[in-house]
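Q: Just need the structure, nothing else, for what follows:
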Amino acid sequence: MTDTQNRTLHFRELGLMDYLPAFEYQEKLMKEIIELKLKNRDRTDEIYEETPNYLLFVEHPHVYTLGKSGHEENMLANSEKLKEINATFVHTNRGGDITYHGFGQMVGYPILDLDNFKSDIHLYMRNLEEVIIRVLADYGLKGERSEGETGVWLDIGKPYARKICAMGVKTSKWVTMHGFALNVNTDLRYFEYIIACGIKDKGVTSLQRELEREFSDEEMAEVKERIKKHFCAVFEASLV
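A: Below you'll find the predicted structure:
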């Protein structure tokens, strides 16, 4: 690591927030980091300002988001059904197809300058998966990767393979936004209205379903602490 790299993470708990305000906040942070990188690049002296990194936690009300490479036909509910189930539908600029965010789901948005870590998107995605795999191991579950399919799964290679954590990111100038969505107390019935991530032959699950118990507020807080701990370990970062 050079003396211009910064692996400090500024942690921010956003609480319950609609998708679009959270999206706009991510974009604001990303823009600020990119502007600082460009300023550093154009400097004629030897002084550089460290680019910051952020880790945001948030919970969204019912929303379906479609990535820029997604297919709208994977949204199975029409506008009347969306209104009936009190959900919204948003096109977004992350990679990946369609997914669901809702109450009881732990959403993490790392806004990182990968030049502070390693400028490798493939490695970044595998590291995000590793964070969640380690969290699941804390609860006695074996999280796995599925070749060619981003995210974390259970029982890959079996007829009842199921996704427990979806992932999708966007990068610009090696700065990331978007991230991961871990199903904890998530109402899985909402996945019935989409072909989740465009994958037809695998299901979805949650910590609640796998462990056969609902997580209390205190236990949800514990999940967040475990994510923070493993994130710092995997990314060799410190949290403030």
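Q: going forward, measure contacts between C-alpha atoms and count neighbours the same way
A: Fine.
Q: can you give me the strands in this structure?
A: 8-16, 53-59, 63-66, 88-91, 98-101, 105-111, 144-146, 149-154, 162-172, 175-183, 203-204, 238-239 (DSSP state E).
Q: spatially speaking, which residue is in the middle of the protein?
A: Closest residue to the average C-alpha location of the chain: Phe180 at 1.6 Å, with CA atoms, centre = their mean.
Q: on that earlier part again, can I get the strands of the chain in JSON lines with distance to Leu36?
A: As requested, the strands of the chain are arranged in JSON lines below (distance: least, CA to CA, whole Å):
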{"stretch": "strand 8-16", "distance to Leu36": "16"}
{"stretch": "strand 53-59", "distance to Leu36": "12"}
{"stretch": "strand 63-66", "distance to Leu36": "30"}
{"stretch": "strand 88-91", "distance to Leu36": "28"}
{"stretch": "strand 98-101", "distance to Leu36": "31"}
{"stretch": "strand 105-111", "distance to Leu36": "14"}
{"stretch": "strand 144-146", "distance to Leu36": "35"}
{"stretch": "strand 149-154", "distance to Leu36": "30"}
{"stretch": "strand 162-172", "distance to Leu36": "13"}
{"stretch": "strand 175-183", "distance to Leu36": "11"}
{"stretch": "strand 203-204", "distance to Leu36": "40"}
{"stretch": "strand 238-239", "distance to Leu36": "21"}
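Q: looking at those, which is buried most?
A: Most buried of the strands of the chain, by mean neighbour count (mean count of other CA atoms under 10 Å): strand 98-101, with a mean of 26.
Q: who touches the nearest residue to the residue nearest to the centre of the chain once chain neighbours are set aside in this structure?
A: In space, and not counting its chain neighbours, Phe180 is closest to Met167: 4.3 Å by CA to CA, 6 or more residues apart in numbering. Taking CA atoms under 8 Å, 6 or more residues apart in numbering, we find Met167 in contact with 96, 150-151, 179-181.
Q: please redo it, this time with the cut-off set to 6 Å
A: 151, 179-180 (CA atoms under 6 Å, 6 or more residues apart in numbering).
Q: repeat for Pro52
A: By CA under 6 Å, 6+ apart, the contact list for Pro52 is empty.
Q: Please give the structure of this sequence too, so both can be compared:
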Amino acid sequence: MSELIVKRLGRVDYLPTEQAMREFTATRDASTPDELWLVEHPPVFTLGQAGLAEHLLQAGDIPLVKTERGGQITYHGPGQVVIYMMLDLKRRGIMVREWVRRIEGAIILTLADYGITGVRKDGAPGIYVGQGTHEGAKIAALGLKVKRGCTYHGLSFNVDMDLTPFLHINPCGYAGLETVDMKTLGVTATWADVAEQLAQSLVSQWQADESQA
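A: The predicted structure is shown next:
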């Protein structure tokens, strides 16, 4: 089993963090340990590699950054757990689609620990609220980049944040898609506690064999 290191980097700017991910991936070799980076970003909109700028409806003072990840536009800001995944899927023997399924499973399990039902939607990566007043709202987003069988970028998970900027975009390219956080759903939790719980769930999914995941 390859080593998986969890790094807790705190609140960091988006651009230098993305550059660090690219450098890590470009310089790693067959013996480089895999890493998860737990971070929180100042307000920023990010646009995926094939993203359409028209999904940004109102920028205001929030910068827009074009990235190498998959997906359309999303928002990162304080109160959101972001976990970047520098993982060698080829070495671990996991296909990209399978790893995406496991990421979604880790998010669903973490939400369940806080009494929230999370569900998948066919053709729309990420996790959505499965019941209640906010059924169908998005609470977590995914966006990976894969080079030479290795991933970077990762997921964002809304804990307790100002959701207003999501109204200024078509989240993940979907006009009118509601975005929520745990606080909106009546759950009080700290960023640090949720980050740790989600990271450990991801570690478990990474280490599980096909029958356990």
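Q: picking up where we left off before, which residue in structure 2 aligns with the residue nearest to the centre of structure 1?
A: Matched to structure 2 by TM-score structural alignment, Phe180 of structure 1 sits across from Leu155.
Q: rewinding a little: quick one, which of the strands of structure 1 gets closest to His122 of structure 1.
A: The closest of the strands of structure 1 to His122 of structure 1 is strand 149-154. By CA to CA, the value is 10.2 Å.
Q: and that closest one, how far from structure 2 on average?
A: Its match in structure 2 and strand 149-154 of structure 1 itself, once the structures are fitted together, sit a mean 0.5 Å apart by mean CA distance after the TM-score superposition for structure 1.
Q: okay, the angle between that strand and strand 175-183?
A: Following axes from the mean of the first three to the mean of the last three CA atoms, to 10 degrees, one obtains 30 degrees for the angle between strand 149-154 of structure 1 and strand 175-183.
Q: Strand 149-154 of structure 1 maps to which residues in structure 2?
A: Using TM-score structural alignment, strand 149-154 of structure 1 pairs with 124-129 in structure 2.
Q: For that stretch, which outside residues touch it?
A: Residues contacting stretch 124-129 of structure 2 (CA under 6 Å, 6+ apart): 117-120, 135-142.
Q: mean deviation of stretch 192-206 of structure 2 from structure 1?
A: Stretch 192-206 of structure 2 sits 1.4 Å off on average (mean CA distance after the TM-score superposition for structure 1).
Q: Using neighbour counts, pick out the buried residues of that stretch.
A: 192, 194-199, 201-203, 205-206 (16 or more other CA atoms under 10 Å).
Q: Asn78 of structure 1 is nearest to which of the strands of structure 1?
A: strand 88-91 (9.8 Å).
Q: For the aligned residue in structure 1 for Thr164 of structure 2, grab the count of nearby residues.
A: Residue correspondence to structure 1 (TM-score structural alignment): Thr164 of structure 2 is matched to Arg189. A count of neighbours around Arg189 of structure 1, defined by other CA atoms under 10 Å, yields 8.
Q: Check the one 4 residues further on too.
A: Each residue near Tyr193 of structure 1 was counted by other CA under 10 Å, and the total is 16.
Q: quick one: the closest residue to it other than its chain neighbours from Ile34 of structure 1, how far?
A: Residue nearest to Tyr193 of structure 1 in three dimensions, not counting chain neighbours: Leu76, with 5.0 Å by CA to CA, 6+ apart. Counting by CA to CA, to the nearest Å, the gap from Leu76 of structure 1 to Ile34 of structure 1 is 37 Å.
Q: Give me the more crowded residue out of the two.
A: More neighbours surround Ile34 than the other of Leu76 of structure 1 and Ile34, with 17 against 13 (other CA under 10 Å).
Q: Now do the same contact list for the aligned residue in structure 1 for Gly143 of structure 2.
A: Under the alignment (TM-score structural alignment), Gly143 of structure 2 pairs with Gly168 of structure 1. Counting by CA under 6 Å, 6+ apart, Gly168 of structure 1 touches 94-96, 179.
Q: ok, now Ser238 of structure 1?
A: Ser238 of structure 1 neighbours (CA under 6 Å, 6+ apart): 8-9, 232.
Q: contacting residues for the equivalent of Val180 of structure 2 over in structure 1?
A: Aligned counterpart of Val180 of structure 2 in structure 1: Thr205 (TM-score structural alignment). Applying CA under 6 Å, 6+ apart, we find Thr205 of structure 1 in contact with 163-164.
Q: mind running it again at 10 Å?
A: By CA atoms under 10 Å, 6 or more residues apart in numbering, the contact list for Thr205 of structure 1 reads 153-154, 161-165, 182-188, 191.
Q: same question, Leu64 of structure 2
A: Contacts of Leu64 of structure 2 (CA under 10 Å, 6+ apart): 43-47, 53, 56, 73-75.
Q: one more time with 6 Å
A: 45-46.
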